[in-house]
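Trainee: Could you work out the structure for the sequence below:
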Amino acid sequence: MSLTVWPPAAVDHHALAADEVVLLMGGDPLRGLREEEAARRLRACGPNELPGAGRGGALRRWLNQFRNPLIYVLLVSGVVTALLGELVDSTVIFAVVLVNALVGHVQESRAEAALDGLRAMVRTRARAVRDGTVRTVPSDALVPGDLVLVEAGDKVPADMRLLRHNGLCVDESALTGESVPVAKDDAVLPADTPVADRRNMLYSAGLVTAGTGAGVVVATGAATEMGRIHRLVGGTRTLATPLTRKLAGFSTILTVGILALAVVTFAVGTARGEAAVEMLTAAVALAVGAIPEGLPAAVTITLAIGVSRMARRRAVVRRLPVVETLGSTTVICTDKTGTLTENQMTTRAIWTPAGVVEVTGAGYAPRGELLDPSGRPADLDRDQALRWTLLAGAACNDAALIERDGRWSVSGDPTEAAMVVAAAKAGLGRERIHAELPRIGEIPFSSERRYMATLHTRAGGEKVICVKGAVERIVGMCRAQMDADGRAVPLDRAAAEAAADRLAGRGLRVLATAVAFPPGHASREEFHAGALDGTLVLTGMQAMQDPPRPAAARAVRTCREAGIAVKMITGDHASTASALARQIGLLDGGGRVLTGADLDALPGPEYSRALEEAVVVARVSPEQKLRMVQVLQGRGHVVAMTGDGVNDAPALRRADIGIAMGRGGTEVARDAADMVLVDDDFATIEAAAEEGRGVFDNITKFIAWTLPTNIGEGMVILVAVLLGLTLPILPVQILWINMTTAVLLGLMLAFEPKEEGIMRRPPRAPDRPLLTGALVTRVLVVSALLVGGAWWLFRWELADGAGMAEARTAAINLFVAVQAFYLFSCRSLTGPMRRSGVFANRWIWGGVGLQLLAQLAITYWAPMNTVFQTAPIAGHTWLRVLALALLATVIVTVDKRLRRAHW
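Mentor: Model (predicted):
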């Protein structure tokens, strides 16, 4: 059942007071709903779950594989040849069509799986107050108006307006892109407040990291923010890749040309008085000969090899055509958190009144050092202020480090976890701190107080108060600061605030720590928020950030050298995003830093220009991300979008290539994406782009190699019909040439290694056709050589006394020989053959050897002579074949030199 919003009118719940929302939703802030009322609303509104995704059946996907003009021609040709009694030809044609359809069906994308991933994300259990009693109910049983309780470790089960809270912090990064948990409160907000800044709201799929709270459900199922993203994902059309678009256009042009030639062949032949059946056979032979049957298989195999190479470089491709798309990418729109960064908050520097200590190491692994201003390891015995800064940060803390299979993770707030890791790097592990300073009291963090405080005991019964929080708040509560000897000395407030500003200027998040040593007889009752002001001693400040990935800067630089623009599009704050952008070099060449609101305020043309100039776009919503991708595509860009959160899914699906994080990303993002980075490293995109360019090169090389043969075979038949001459090659012989050479020769180009300097070339222009002028010229030159050579050799052999079978066999071998020699030339379309390395691709030598054996078999083996109507030829005929093949090679080499600048 589809969800009806309760009440029907759309309301900005964050802009209303909490009691107004309760009244509007018909709830009770203390006793919750009655069970009967909850059941009635459940029947009216439907379950709190996202609607399922409708999928086309397997038969429909199978039939879609035949939607190609070239396939239509082959199917008609197969039917005609069967009706004419040419069963061998017909069987081969249908086999080629079925194999291509099977390969396409197996590798077809299932992007709709992203919707199932969204549904799984929101399934959980919730603690709802019904009839004044707290009850645990399935999340899909929640209804608007329910009173729900949450605490640390809970997944938020529905969209809720917060009523009560106690130190409540929620990780909403999967939904908003915010890199750190958000401290929640119940204050009324302006109606135009974006989702990421609605601190009085809890949204479905958020994770509570600290504190407790209670809220009234305002939306369930499809009416939630998660449901809105679900609709975006479901309604976003997946675009064809640049390769599939180019191949589709190429196929259409080729089909029209082939059909036109076939019609001309039939019409001219019948006009000359030839039998209609014979001319129909000739027209079918022309069509079959001119169609590059091996192209679909060659493209698929080349892409599959690219997939394998990318997998070795830690990129898993979910749709084969995507392999090439990265090679054509002109813009990468990258998320920040978890993509360019480690998504692990890390303390980078510690300030104390004695100076600044730098902290090495990144992430949650407690590996690294604390280095004093001289670069030597810091001595905690000589710097008590540093020691107490670390102790206070780790003791006044609810986070915990977890090691599993050599990988470190945390439970709790990432910011608190950074302080625990910093202390561990100095040898102050959590167990040691708990033993030295057992906790006996706590004042939890709240957004109003902006600090957390804990009460501890030490050996001998001494008490210690540890406090951490916002710099301005902690400094304002201090009466003194601690020097290196551990003594309380007069507070230098200006120096502390200046130090905090300098650290913040480095893009770091700064928290201050302080301690107090109350008298031993002080009771726990005396430990409360009102008693701390003016009693604390400032120990120092810890400055932390989600650090950039080690290879991110190099990867960004390499992408730019390859002509690929990189834009950071994130839900995080502009200041945080721009600080990271400076660190990794994104802003080195200039560019604008904007927010989603900045862009939305611009009219269409200005929006488009501003987005083109922007390097960082912060505080963006899922709809804004999606619009940015569409606008860039409208400007002619091939767009790659990276991301790891639920909020990235619509844009991932719309982009020409969606790239998700495999380790730290959500299942929703992975299902919506075309490619998954196993190591979550942005640098892997660079490697994948390199492989993608190599794949496109190899497909282009195959087309440049196969088209001359297909066109040449068609033209040979056309010339014979136009001039009323005997066919120099029969249809069954054409099928032999096409099938054997495509497999044994052409497919070997799929294994061709990447050419040197491939990442120093600009990306291919999105509107550049697959058949460039230089490629068309090359194809026509080789086609003309094949047609002229085949006719000359065929007529020469007949004039030299050879029979019709021997003459046709000579023509067959000429086609194959020219293809074999031309194959080596196609290893580099612009440079000499030696540039590619003689033995760099050993598969080619093996293929040529097997093709030679196949030609010897069709020439000299009696059973094949019978089937293919061939006959043995003499040694001098082989010399003519080789001479013509060498001549073709020389002419192609000259053409390369003349046209190198046009590729």
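Trainee: going forward, measure contacts between C-alpha atoms and count neighbours the same way
Mentor: Fine.
Trainee: Do a quick rundown of the strands in the stretch 501-650 of the chain.
Mentor: Secondary structure of the stretch 501-650 of the chain (DSSP state E, counting those that start in this stretch): strands at 509-516, 536-545, 565-569, 592-595, 614-618, 639-643.
Trainee: Could you point out which of the ones you listed sits nearest Gly52?
Mentor: strand 639-643 (23.5 Å; C-alpha to C-alpha).
Trainee: how distant is that closest one from the center of its chain?
Mentor: Averaging C-alpha coordinates over strand 639-643 and over its chain gives two centres that are 5 Å apart (C-alpha atoms, centre = their mean, to the nearest Å).
Trainee: want to put them side by side, so please do this one too:
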Amino acid sequence: MDNSELLQGLSDEKAAEYLRIDGPNQISSVNKFSGFQILLRQFLSPAILILLITAVIYGSLGNAHDALILLAIILPSGLLTFIQEYQAEMTMNRLRARLSLTVKTIRNGEEREVPSEELVRGDVVLLKPGDLIPADLILISGDSLSIDEAALTGESFPRRKDAERSDELFMGTHVVSGIAIARVVRTGSRTKYGELAERISGASIETSFEKGLRNFGGLVARAILILVILVFSGNLILHRPIFESLLFSLALAVGLTPQMLPVIISVCLSSGARLLAKKKVLIKRLDAIEDLGTMEILCTDKTGTLTTGELTLEKAIDPKDKENERVALLGFENALLQTSSANSVDDALLRTNLILPKRKKLSEINFSFNRRRVSVLTEDQELITKGAFTEVINLCKRVRVDSAIEDIGPWHTRLLAQNKRWADQGYKVIAVATRSNVETVDENMEREMTFEGILLLNDPPKEDAKDALNKFHSLGINVLLITGDSAVSAGNIAQVVGLDSSQVVTGSEIDQWDDSKLLNVLQNTKIFAEIDPIQKLRIVTALRHSGKVVGFLGDGINDAAALKLSDVSISVEDAVEIAKSASSVVLLEKNLMVIADGVAIGRRTFENTVKYVRITISASFGNVLSMALASFFLPFLPMLPTQILLLNFLSDVPALAISSDRVDPEDLGHSRRWHMKDVGHFMVFFGIISSIFDILVFSVSLSLFDATPEELRSTWFATSLITEVLAIVILRTKRSVLKSLPSRALLVVCIIVTILALTIPGLGILQIFGLPRVGLKYFLLVLVLSTGYGLLTEYAKRSTHLNL
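Mentor: I've put the predicted structure just below:
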């Protein structure tokens, strides 16, 4: 098959056939679950399995009543968590679909965009700078093509690819410069990248949120183990039946387990994801929301964030500061002919729509972030170079003054002053130079050139940039400006938008420092100019090694390495594919304000998750501690296993609404992390307060009222349920309850559960669980002790120095 046939691409029918045979072009790095898998997962969790086994044991011993009661608790709990997790999974699937990679291909002889997953062998793919290689390809044709293969080989320098050698391009690598047409030869797990991924079992980096959850799980596991051993052993010593003692101990263990924690986290994070999407922030994984909330430093470029992001060519001037059409035309022609990179400078030049005689391009010397310039060779052997002022002027031996060519020596100081003067006014300065009679092109030909003049481009500050930076300040986040532009330009913009511009560090200075010196400078510097990709990487590395949670906003090829290393990697929807691929957060518009909104939502999500943890564990610990102690001193079990499980289920219902709860402004003003020591102290302190009122229930019911076991259980059940609801309402905020009311959803659910709790002793609606109706004195006891608990807990919260 010759190239002309290849360039027709596949037919839709052939593509569909190959897709059916080979399957989708994907190496799944994200676990996607079907509805059935999510449902099955709910009933295979350790807590639910314990309950199912217990129900089977009850049934096998002829106690069908208690077995059915257990199943009546298990099924609603499992279905409720299934609904919440299924909705969270569907939310993430919709967001992933919006962020899926598309590839430009030729099918039926026409160019079209197709999802990367639908790419098949034989497809013809069109590539440009910044594109990810979507499968293993054979190069058909290319122009100045360089590929970064570091993701596959570890080599730091891009490799040139040649169609004449039928070079291969490998999935997972990306285009640094040039354009190409290539044919797909392998997809999915059959690619070299896919084979490598299947052989290597790499552990993912544990986030601070995941580490906190793991530590919390360890804390609960230790408490459960100690509790079960003590209670089971104590009841055996008291000659209680082994089976009854075991079931009671297991019920206490389940009662202390925060069964709803996985679903609470899913609900909180998926709710946060939906809120972020409304703010035009898309996330690629749910825990990226927590990453946003813990961010302490944001590294950002100025283009499109602090500025409007649209450069405009204001002037093209010669060395005598006169406007010069030739300089403009040369800059425009270089932008028109070069194919090594898409950038905002060339976009600005091309929008001028200048008319010039058409010349073909013979060759090109690609732009790179080390060279900071690009050269094209035209058919009449003129080399046109455009780039950073310092890079271009160092190549020049001559200067064009009016129509004459003069030695650059006498002009050198004047040209440097000209560059500084315009840069000081906030312009981006691009120099243009030429050389005639160039037959072959390589970097050695960029010498003895003629300096033609400079292009002055302007990118004004955004109107809301200052407000956005103020919002970051209110959130306790330090913003660093990291740009490839000149120190003067960066300093000017920083001053306008309110960043501290008293000290500006350049890339050349960073190269002279070791990591220790760099870290010291980072403590007091906010502006970094003339920075290349390696220097960006060093800045992010140094910040992370200092223990900071670092966010990085980037949209170019030069940002990819820093994005991959940062804790919070942020890109934009129209970024190059390699930048988007390296990001966990994607903005639909490049705006610092939406990132600040995302941080606030991330912190709200984290706060509401931690609310559930500390409130539930302290309330459960108090109740379970009381039951364990009471079981040693009472001649009967203070609460039956089925009643413990029912209490645990009902008290978790209000917790589901915590994901929608309000968060106090002071809790959003700083980054927070898990502290297991604080959680442990909180659990014991407020758990003991809960136990005090449990003991009062025992004492008054048995000593003053001479209660039967059933009357005590009914009274205590109602009191425990109400005090757990009060714990949610009171301990959800550091403020007075009256000054920080719960969200409407949480308040409504709490009221409903409280009414239900009062009807248990008042009307006996749960007699099937062994909770009968009791006399008025018991009902009043529930009201008095619940009120006392609420008042004491509110007082203790405001008096203690425990970290809430």
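Trainee: ok so, going back, got the strands of the stretch 501-650 of the first structure as JSON lines, with distance to Met759 of the first structure and mean neighbour count columns?
Mentor: As requested, the strands of the stretch 501-650 of the first structure are arranged in JSON lines below (distance: least, C-alpha to C-alpha, whole Å; neighbours: other C-alpha atoms under 10 Å):
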{"stretch": "strand 509-516", "distance to Met759 of the first structure": "37", "mean neighbour count": "25"}
{"stretch": "strand 536-545", "distance to Met759 of the first structure": "32", "mean neighbour count": "29"}
{"stretch": "strand 565-569", "distance to Met759 of the first structure": "14", "mean neighbour count": "24"}
{"stretch": "strand 592-595", "distance to Met759 of the first structure": "26", "mean neighbour count": "19"}
{"stretch": "strand 614-618", "distance to Met759 of the first structure": "21", "mean neighbour count": "25"}
{"stretch": "strand 639-643", "distance to Met759 of the first structure": "17", "mean neighbour count": "29"}
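Trainee: For these, please prepare TSV with the additional fields distance to Cys559 of the first structure.
Mentor: Rendered in TSV, the data for those read as follows (distance: least, C-alpha to C-alpha, whole Å):
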stretch	distance to Cys559 of the first structure
strand 509-516	29
strand 536-545	25
strand 565-569	7
strand 592-595	19
strand 614-618	14
strand 639-643	12
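Trainee: and Glu206 of the second structure, how many residues sit next to it?
Mentor: The criterion is other C-alpha atoms under 10 Å. On that basis, Glu206 of the second structure has 10 neighbouring residues.
Trainee: and it, what pairs with it in the first structure?
Mentor: For Glu206 of the second structure, the equivalent position in the first structure is taken to be Ala240, counting by TM-score structural alignment.
Trainee: would you list every one of the strands in the stretch 1-150 of the first structure?
Mentor: Applying DSSP E, counting those that start in this stretch to the stretch 1-150 of the first structure gives strands spanning 125-130, 133-138, 147-151.
Trainee: The aligned partner of Lys278 of the second structure in the first structure - how many residues pack around it?
Mentor: Across the two structures, Lys278 of the second structure finds its equivalent in Arg312 of the first structure, going by TM-score structural alignment. By the criterion of other C-alpha under 10 Å, Arg312 of the first structure has 10 neighbours.
Trainee: what's Arg312 of the first structure in contact with, if anything?
Mentor: When contacts are counted by C-alpha atoms under 8 Å, 6 or more residues apart in numbering, Arg312 of the first structure touches no other residue.
Trainee: which non-adjacent residue is nearest Leu246 of the second structure?
Mentor: For Leu246 of the second structure, ignoring the flanking residues on the chain, the nearest one in space by C-alpha to C-alpha, 6 or more residues apart in numbering is Phe232 at 6.2 Å.
Trainee: Give me the three-state assignment for the match of Glu206 of the second structure.
Mentor: The three-state label for Ala240 of the first structure, taken from DSSP: H, G, I helix; E, B strand; the rest coil, comes out as coil.
Trainee: Now do it against Leu326 of the first structure, distance only.
Mentor: 13 Å (C-alpha to C-alpha, to the nearest Å).
Trainee: go on, Glu431 of the first structure?
Mentor: Using C-alpha to C-alpha, which is the criterion applied here, Glu431 of the first structure is 48 Å from Leu326 of the first structure.
Trainee: So what's the residue count around the closest residue to Ala395 of the first structure other than its chain neighbours?
Mentor: Using C-alpha to C-alpha, 6+ apart and skipping residues adjacent in sequence, the residue nearest Ala395 of the first structure is Ile433, 6.6 Å away. Using other C-alpha under 10 Å, Ile433 of the first structure has 17 other residues around it.
Trainee: Ala707 of the second structure too?
Mentor: A total of 17 residues lie near Ala707 of the second structure under the criterion other C-alpha under 10 Å.
Trainee: Check Ile237 of the second structure too.
Mentor: A count of neighbours around Ile237 of the second structure, defined by other C-alpha under 10 Å, yields 10.
Trainee: do Gly680 of the second structure as well
Mentor: Using other C-alpha under 10 Å, the number of residues around Gly680 of the second structure comes to 16.
Trainee: Downstream of the helix or strand harbouring it, the next helix or strand is which one?
Mentor: The secondary structure element spanning Gly680 of the second structure is helix 676-699 (assigned by DSSP states H and E). Tracing the chain C-terminally past helix 676-699 of the second structure and defining elements by DSSP H and E, one meets helix 709-731 next.
Trainee: Need the counterpart of Ser620 of the second structure in the first structure.
Mentor: Using TM-score structural alignment as the criterion, Ser620 of the second structure maps onto Asn710 of the first structure.
Trainee: go on, Phe248 of the second structure?
Mentor: Applying TM-score structural alignment, one finds that Phe248 of the second structure aligns to Ala282 in the first structure.
Trainee: Run through the residues that contact that match.
Mentor: Shown in contact with Ala282 of the first structure (C-alpha under 8 Å, 6+ apart): 265-266, 717, 731.
Trainee: between these, which is nearest Ala470 of the first structure?
Mentor: Checking the contacts of Ala282 of the first structure against Ala470 of the first structure by C-alpha to C-alpha gives Pro731 as the nearest, at 82.8 Å.
Trainee: The closest one pairs with which position in the second structure?
Mentor: Counting by TM-score structural alignment, Pro731 of the first structure corresponds to Pro641 in the second structure.
Trainee: Its match reaches Leu246, doesn't it?
Mentor: No - taking C-alpha atoms under 8 Å as the definition, Pro641 of the second structure is not a contact partner of Leu246, at 9.8 Å.
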